[in-house]
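**Q** Below: sequence and its predicted model.
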Amino acid sequence: MTTFSTAEREVLHRVLRARRDMRHFLPEPVAPEALRRILEAAHSAPSVGYMQPWRFIRITDMRLRAELHDHVAEEQRRTAEACGARAAEVQRLKLEGLRDCSELIAVTLCDGRERYVLGRRTMPEMDLCSAACAIQNMWLAARAENLGMGWVSLFDPDVVGELLQMPRDARTIALLCLGPVPAFYTEPMLERAGWDCRRSLDTLISENHWPQEGAA
């Protein structure tokens, strides 16, 4: 069994704390070997029933990128409307970097995954949870490569599925913007913009039961 030194453990936690959801990118390429390492990190993620539900589509066609950008911009407008009093605030936020990033990668759930009963009989969403683990691996590996990554989720999976010519029972869960950045945000972008703040961990932990209202 591999063991890790204190110094190695501290590096891991540095990467965890330094990870950011990035929206601003530089017009510089990602080295092919770095991209490969990032995708290998994703593919090493755990998956329930060992289903490995993730598929990765590298989007290099700039016309396709433009179509995806236009769709995401429209979904941001609709999301702003749904946020009511905070609509103008949502419209001001930069929530994607589709046209600026060096690499754009769609992460999808593969077709035919219904046959994976192990781990999905009572919790069918575990394929999504498994793919989310792969995306987190990518995020951390990208940060360790000093590259930024941003997860774009403002899209209609059916629209994106048509644009990417996907099978009907496959589904896109993320558009990932990846590339060099001018600087990493010192704190999460939405926290810096005043949208929300990180909650205290102690308020999110209970023991044995759901915390009772008013309990210390």
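**A** Received, thanks.

**Q** Please count neighbours and contacts with C-alpha atoms only from this point.
**A** Noted.

**Q** Now tell me what touches the top helix by length along the chain from outside.
**A** The residue-count maximum for a helix in the chain (DSSP state H) belongs to helix 62-82. Identification of contacts with helix 62-82 by C-alpha atoms under 8 Å, 6 or more residues apart in numbering yields 59, 86-91, 98-99, 154-156, 160, 163.

**Q** Can you give me the buried ones in it?
**A** Buried residues in helix 62-82, defined by neighbour count with 16 or more other C-alpha atoms under 10 Å: 65, 68-69, 71-73, 75-77, 80.

**Q** any chance of the contacts of helix 62-82 in CSV, plus secondary structure?
**A** Formatted as CSV, these follow (DSSP: H, G, I helix; E, B strand; the rest coil):
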residue, secondary structure
I59, coil
R86, helix
A87, helix
A88, helix
E89, helix
V90, helix
Q91, helix
L98, coil
R99, coil
L154, coil
F155, coil
D156, coil
V160, helix
L163, helix
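
**Q** Could you take the residues you listed and lay them out as JSON lines, with extra columns for neighbour count and distance to D21?
**A** Converted to JSON lines, the contacts of helix 62-82 look like this (neighbours: other C-alpha atoms under 10 Å; distance: C-alpha to C-alpha, whole Å):
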{"residue": "I59", "neighbour count": "15", "distance to D21": "19"}
{"residue": "R86", "neighbour count": "12", "distance to D21": "21"}
{"residue": "A87", "neighbour count": "16", "distance to D21": "21"}
{"residue": "A88", "neighbour count": "13", "distance to D21": "21"}
{"residue": "E89", "neighbour count": "14", "distance to D21": "18"}
{"residue": "V90", "neighbour count": "20", "distance to D21": "16"}
{"residue": "Q91", "neighbour count": "16", "distance to D21": "18"}
{"residue": "L98", "neighbour count": "26", "distance to D21": "13"}
{"residue": "R99", "neighbour count": "16", "distance to D21": "16"}
{"residue": "L154", "neighbour count": "20", "distance to D21": "14"}
{"residue": "F155", "neighbour count": "20", "distance to D21": "17"}
{"residue": "D156", "neighbour count": "13", "distance to D21": "20"}
{"residue": "V160", "neighbour count": "20", "distance to D21": "21"}
{"residue": "L163", "neighbour count": "13", "distance to D21": "25"}
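
**Q** next up, a second structure to put side by side with the first:
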Amino acid sequence: MNKFTSENIETLEQIILARRDVRGNRFINKSISKADLDKILFAGVNAPSVGFSQPWEFVIIKDLEIRNKVKDSFFEENEKAKTFFEGNRIDVYTQLKLEGIVESALNIAVFYKPSEHPVLGQTAMKETGVYSVVCAIQNMWLMARALNIGLGWVSILNPDTIKTILKVPKDRQLIGYLCLGHVDEFYENPELERLQWEKRKNITDVVIKETY
């Protein structure tokens, strides 16, 4: 395999820095081509996985009736979530658009499928199977951004409700519910950073040498 050039490295860095969690108020009415969707899924299935287990499954959802049921679950959980914040934060939280379930071109529910047999590298840390699926989602996110397609990860959902709506087998675990679509713009900075919900951490504050 050929070595990558400095230009390749710079492009990858630009994609990483330009990745955004896209909300419903940014999506536009434009479908995603099959070629682009295939590229995003290809990026997902080529993610690293513990023991080469590839424990992921992807449910592509375009049907609006199904998506509206998912959105109902979001609203129910979102009302509960508001109780965790107070003061200025509750005001900001209330104004945030935290999903794009029906505004996006399509949704992808990503599931972890546990293996029926012992998995190399997963015997001591069972959660590495789930981590593998998260790696797949990150790959999809970066590929979507490279294709100038927005992706938003909706986490304010009841997993059991989503599994019921999508008729998912009992042993599967919902890892990510993704909204994908073309957008009017990508913010220069992450939205929550722009709104000063949190400050960006300095790399020197999170890198520890040798031991704590």
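**A** Thanks, I have the structure now. None of the values given here were measured: they were computed from a predicted structure.

**Q** Got a TM-score for the pair?
**A** With the length set by TM-score structural alignment, normalised by the length of the second structure, the two chains reach a TM-score of 0.94; 209 aligned residues with a C-alpha RMSD of 1.2 Å.

**Q** Give the aligned range of the longest helix of the first structure in the second structure.
**A** Counting by TM-score structural alignment, helix 62-82 of the first structure falls onto residues 64-84 of the second structure.

**Q** Relative to the whole chain's centre, how far out is that stretch?
**A** Relative to the chain's own centre, stretch 64-84 of the second structure is displaced by 17 Å; criterion: C-alpha atoms, centre = their mean, to the nearest Å.

**Q** average gap between the longest strand seen in the first structure and the second structure?
**A** The residue-count maximum for a strand in the first structure (DSSP state E) belongs to strand 171-179. Strand 171-179 of the first structure, aligned to the second structure and superposed, deviates on average by 0.9 Å (mean C-alpha distance after the TM-score superposition for the first structure).

**Q** host element of the most centrally placed residue in the first structure?
**A** Of all residues in the first structure, the one closest to the mean position by C-alpha atoms, centre = their mean is W151, 3.7 Å from it. Per DSSP states H and E: W151 of the first structure is located in strand 148-152.

**Q** Tell me which residues of stretch 38-48 of the first structure come out buried.
**A** Neighbour-count burial for stretch 38-48 of the first structure, counted by 16+ other C-alpha under 10 Å, picks out 38-39, 41-43, 45-48.

**Q** In helices, which of the residues you listed appear?
**A** Using DSSP H, the subset of the buried residues of stretch 38-48 of the first structure located in helices is 38-39, 41-43.

**Q** Looking at these, which one is closest to S206 of the first structure?
**A** Closest to S206 of the first structure out of those is A42 (31.3 Å), distances taken as C-alpha to C-alpha.

**Q** you'd agree that closest one is up against N137?
**A** Yes: if you go by C-alpha atoms under 8 Å, A42 of the first structure and N137 touch, sitting 5.2 Å apart.

**Q** Show me which of the buried residues of helix 62-82 of the first structure is closest to L201 of the first structure.
**A** Of all the buried residues of helix 62-82 of the first structure, A80 has the smallest distance to L201 of the first structure: 29.3 Å, by C-alpha to C-alpha.

**Q** angle of the strand holding W151 of the first structure against strand 171-179?
**A** Between strand 148-152 of the first structure and strand 171-179, the angle comes out at 150 degrees (axes from the mean of the first three to the mean of the last three C-alpha atoms, to 10 degrees).

**Q** For strand 148-152 of the first structure, enumerate the helices and strands it packs against.
**A** Strand 148-152 of the first structure sits against helix 126-144, strand 171-179, with contacts defined as 3 or more C-alpha pairs under 8 Å, 6 or more residues apart in numbering; DSSP states H and E.

**Q** quick one: which of the ones you listed is nearest A34 of the first structure?
**A** Of all those, the one in closest proximity to A34 of the first structure, counting by C-alpha to C-alpha, is helix 126-144 (8.2 Å).

**Q** matching residues in the second structure for the closest one?
**A** The aligned range for helix 126-144 of the first structure is 128-146, by TM-score structural alignment.

**Q** quick one: that stretch to the first structure mean distance?
**A** Compared with the first structure after the fit, stretch 128-146 of the second structure shows a mean deviation of 0.6 Å (mean C-alpha distance after the TM-score superposition for the first structure).

**Q** Return the distance of A146 of the second structure relative to V168 of the second structure.
**A** From A146 of the second structure across to V168 of the second structure, the span is 31 Å (C-alpha to C-alpha, to the nearest Å).

**Q** Apologies, that question was intended for N46 of the second structure.
**A** With C-alpha to C-alpha as the criterion, N46 of the second structure and V168 of the second structure are 23 Å apart.

**Q** now swap in Y93 of the second structure and tell me
**A** 31 Å.

**Q** who are the neighbours in contact with the equivalent of H182 of the second structure over in the first structure?
**A** Residue correspondence to the first structure (TM-score structural alignment): H182 of the second structure is matched to P180. Counting by C-alpha under 8 Å, 6+ apart, P180 of the first structure makes contact with 25-30, 101-102, 146-148.

**Q** would TSV of those residues with secondary structure, distance to R17 of the first structure and neighbour count be doable?
**A** Output for the contacts of P180 of the first structure, formatted as TSV (DSSP: H, G, I helix; E, B strand; the rest coil; distance: C-alpha to C-alpha, whole Å; neighbours: other C-alpha atoms under 10 Å):
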residue	secondary structure	distance to R17 of the first structure	neighbour count
F25	coil	20	24
L26	coil	22	14
P27	coil	26	13
E28	coil	25	13
P29	coil	25	12
V30	coil	23	16
C101	coil	22	26
S102	coil	24	19
N146	coil	13	16
L147	coil	15	23
G148	strand	14	29
